[in-house]
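>>> Based on what follows, work out the 3D shape:
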Amino acid sequence: MELCETSKDYELLTQKIYKAILESEGVENLEVKHDEKVRGKSGVEHQIDVFWEYKYAGVSHKVLIECKYYSKAVSLIHARNMLGLLNDIPNSQGLLVTTQGFQSGVIDFCNHYEIKLKRIRPPKGSDWDGCIQIVNVNGVLYQNQYLNLGFSFDARDEGTKAFVENNGKEISFNAYDVTVEDEGEKYFIGKWLDKKIVSNLAELGTQREEVIEPEDAHVILSSGDKLKLRNVKVLWELTKQDLSLSVDAMDFVHAVLEDFGSGEVEYTLNK
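Here you go, the predicted structure:
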């Protein structure tokens, strides 16, 4: 599974993850920036892949993240470059983030200079060790199928009467794609019928006809006009459908942030 298409995509993914982490921790007034230019004490301007700055106890602190979207382990030169950034940018903390890992010399070097090493990668099956990854659900769905609908309208209602006078007695609409307003609540026709018709398993597979006479219900046409219902004649049948569903937790996770030293998963970004 490809995590990103380009190095820039990987930088933006890193930005998104750390922004979500900081928001979840309640950090306020803080912007996680991508491709930021930061001037060091030498006067040289440095390009930082992902950057943010915050104040604690009146002291400004900066976080510098360099992202390496590589197919192999990151070499020592990148750790040395990060140390150079930290020396030139006061009160800063450095993180190296990659997809694969780091050469052994990088690990020793970064541990000594307290540069954090992280990996952002696709999820894998072992992330769910000790947990349930796949859930299989088998069941049965019972559902009313509405085979034929016939609508009658109340000609005594002023709004309905006016509509008929202006448009003729032939009222044309899709009976299976209409909204019903019943005592101030609006329902798609199928949901409205489900509230009105009570079925039981003894009626499974048997067609039945029923007449619904609501007290105060209107059909809402696509034009916005409302026609008051007198009754609805319904031919319906209770049906049964076997269901089989498999849910894999991996399908819901886009990326995993882990500490490279401990292997601890620190954050999972959902799709």
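>>> make it CA atoms for all contacts and neighbour counts henceforth
OK.
>>> Output the contacting helices and strands for the helix or strand hosting Trp236.
Trp236 is part of strand 226-248 when elements are defined by DSSP states H and E. Here strand 226-248 touches strand 134-153, helix 158-167, strand 207-212, strand 217-220, going by 3 or more CA pairs under 8 Å, 6 or more residues apart in numbering; DSSP states H and E.
>>> hmm, who's touching the shortest one?
In other words, strand 217-220. Strand 217-220 has contacts (CA atoms under 8 Å, 6 or more residues apart in numbering) with 178-183, 226-229.
>>> related to what we said a few turns ago, would you turn the helices and strands packed on strand 226-248 into a markdown table with distance to Asp108 and mean neighbour count?
Shown next, in a markdown table, are the helices and strands packed on strand 226-248 (distance: least, CA to CA, whole Å; neighbours: other CA atoms under 10 Å):
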| stretch | distance to Asp108 | mean neighbour count |
| --- | --- | --- |
| strand 134-153 | 38 | 13 |
| helix 158-167 | 82 | 13 |
| strand 207-212 | 76 | 14 |
| strand 217-220 | 71 | 21 |
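>>> Those: which one's closest to Val253?
strand 134-153 (13.1 Å; CA to CA).
>>> Sequence B follows; please return its structure for comparison with A:
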Amino acid sequence: MSDGKDYEKFVKDLQQALLDSEKFSEQKNIEIEANKKIIDNFGIEREFDLYWEYELAGVTYKTVIECKDYASRVSIEKIDALIGKTRDIPDLKPVFATKTGYQSGAEAKAKANRIDLLIVRKQRDDDWEDKDGNPLVREINIEMQILPCPRITNFRPRIDGNWAKENTNLDPSTKLISSGMNNEIFIEDVANNDTYSLYDLAYRLDSKANGEYGDLSHTETFQEAYFLNNGLRLKMLSYEVDFFRQKPIINPINIDFSKELVGVIEYLHKGSSTAIFKDRIIKDWK
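Modelled structure (predicted):
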């Protein structure tokens, strides 16, 4: 048996998360107090591990929880002690919490005195099984394969010189400069009714790699196609393109739901349990 302080905080954190999730808590800030001292009808100061209260429809509801971090089942004497502490304090709802369980006599005595019994604990392996023993999804492993787009390193269009001579005023003695972003330089494939940029071409090259990686090249010939850039339109016979194709990036992903499960509250009087996760609460967990 420990001094119980860590367990009291554990119970408090789970119960606070549960209270915060309730609809009536959206309008009321309910705070759980630890080591709450209450004066009974005879002026005797009684101390309880946890206490909270709230008002609903003009009625104040008060609850106390006694927390026992026992390795063995709670005996009837502990229930008797709680009954003695709460008998002379009106309108107080007593609750008992432990991590292991209760002796049969303790359960019977608690039921007769309307004391709710809780088992508040860390998760167990059987929490990840349904009532029939079938496994629940506890962990998911994903191997994500990221396929980087091929990167064009050189693009060499072959222009139809005869067409350019007959259809443009370009001076063959001067150097033609064509520049632009890869989404500003286009190939117009008239025969196939297809127009695409060098940016688009980079994605298409993936299917031209024949499963190879590294520095690769590809040649495409046309029946009728044009090179388009900044108002320039030149008939193109073919192009050669050099590109680099990187191997897939393997990124293993592990999703372990058990790491998100903070604790479980079993309600013996209802025969149900609630799972408290870091980001959500699942009632009727089992």
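>>> returning to that earlier point: reformat the helices and strands packed on strand 226-248 of structure 1 as JSON lines; add distance to Ile120 of structure 1.
Below are those laid out as JSON lines (distance: least, CA to CA, whole Å):
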{"stretch": "strand 134-153", "distance to Ile120 of structure 1": "23"}
{"stretch": "helix 158-167", "distance to Ile120 of structure 1": "62"}
{"stretch": "strand 207-212", "distance to Ile120 of structure 1": "57"}
{"stretch": "strand 217-220", "distance to Ile120 of structure 1": "52"}
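>>> and of the ones you listed, who's closest to Leu83 of structure 1?
It's strand 134-153; of these, that one is closest to Leu83 of structure 1 (CA to CA) at 43.3 Å.
>>> what angle do that closest one and strand 226-248 make?
170 degrees (axes from the mean of the first three to the mean of the last three CA atoms, to 10 degrees).
>>> other SSEs contacting strand 134-153 of structure 1?
Using 3+ CA pairs under 8 Å, 6+ apart, strand 134-153 of structure 1 sits against strand 226-248.
>>> so the next helix-or-strand element following the strand it packs on corresponds to what in structure 2?
As assigned by DSSP H and E, the chain's next helix or strand after strand 226-248 of structure 1 is strand 253-259. Counting by TM-score structural alignment, strand 253-259 of structure 1 lines up with residues 261-267 of structure 2.
>>> Just list the residues touching Glu185 of structure 2, thanks.
For residue 185 of structure 2 the amino acid is Ile, not Glu. Going by CA under 8 Å, 6+ apart, Ile185 of structure 2 touches 197-198, 227-230.
>>> Find the pair from those residues with maximum spatial separation.
Across the contacts of Ile185 of structure 2, the longest distance by CA to CA is 13.9 Å; it joins Leu198 and Asn230.
>>> Neighbour count: these two, which is higher?
Each of Leu198 of structure 2 and Asn230 has its neighbours counted (other CA atoms under 10 Å); Leu198 has more, 17 against 11.
>>> The more buried one is in contact with Leu205, isn't it?
No: Leu198 of structure 2 is beyond contact range of Leu205, at 10.3 Å (criterion: CA atoms under 8 Å).
>>> average distance between the longest helix belonging to structure 1 and structure 2?
Looking across structure 1 with DSSP state H, the single longest helix is helix 7-24. Its aligned residues in structure 2 lie a mean 1.3 Å from helix 7-24 of structure 1 after superposition (mean CA distance after the TM-score superposition for structure 1).
>>> relative to strand 253-259, how tilted is that helix?
Relative orientation of helix 7-24 of structure 1 versus strand 253-259 (the same axes, to 10 degrees): 80 degrees.
>>> Give the aligned range of helix 7-24 of structure 1 in structure 2.
Using TM-score structural alignment, the match for helix 7-24 of structure 1 in structure 2 runs over residues 4-21.
>>> how about the strands in the stretch 1-150 of structure 1?
For the stretch 1-150 of structure 1, the strands defined by DSSP state E, counting those that start in this stretch cover 33-39, 45-56, 59-68, 92-98, 116-121, 134-153.
>>> Contacts for the match of helix 7-24 of structure 1, please.
Counting by CA under 8 Å, 6+ apart, 25-26, 29-32, 34, 49-50, 67-69, 97, 120, 262-263, 276, 281 sit against stretch 4-21 of structure 2.
>>> Now the buried members of those.
Buried by 16 or more other CA atoms under 10 Å: 30, 32, 34, 49-50, 67-69, 97, 120, 262-263, 276, 281, out of the contacts of stretch 4-21 of structure 2.
>>> Which members of those are the farthest-apart pair?
The distance between the two most remote of those (CA to CA) is 24.7 Å, for Ile30 and Asp69.
>>> buried stuff in stretch 235-254 of structure 1?
235-239, 250, 254.
>>> Nearest to Ala79 of structure 1, out of the residues you listed: which one, please.
Nearest to Ala79 of structure 1 out of those is His254 (CA to CA; 27.2 Å).
>>> distance of that closest one from Asp49 of structure 1?
Going from His254 of structure 1 to Asp49 of structure 1 by CA to CA, to the nearest Å gives 21 Å.
>>> And for Phe109 of structure 1?
The value you get for Phe109 of structure 1 to Asp49 of structure 1, if CA to CA is used, is 21 Å.
>>> repeat for Thr179 of structure 1
Taking CA to CA, one finds Thr179 of structure 1 at 52 Å from Asp49 of structure 1.
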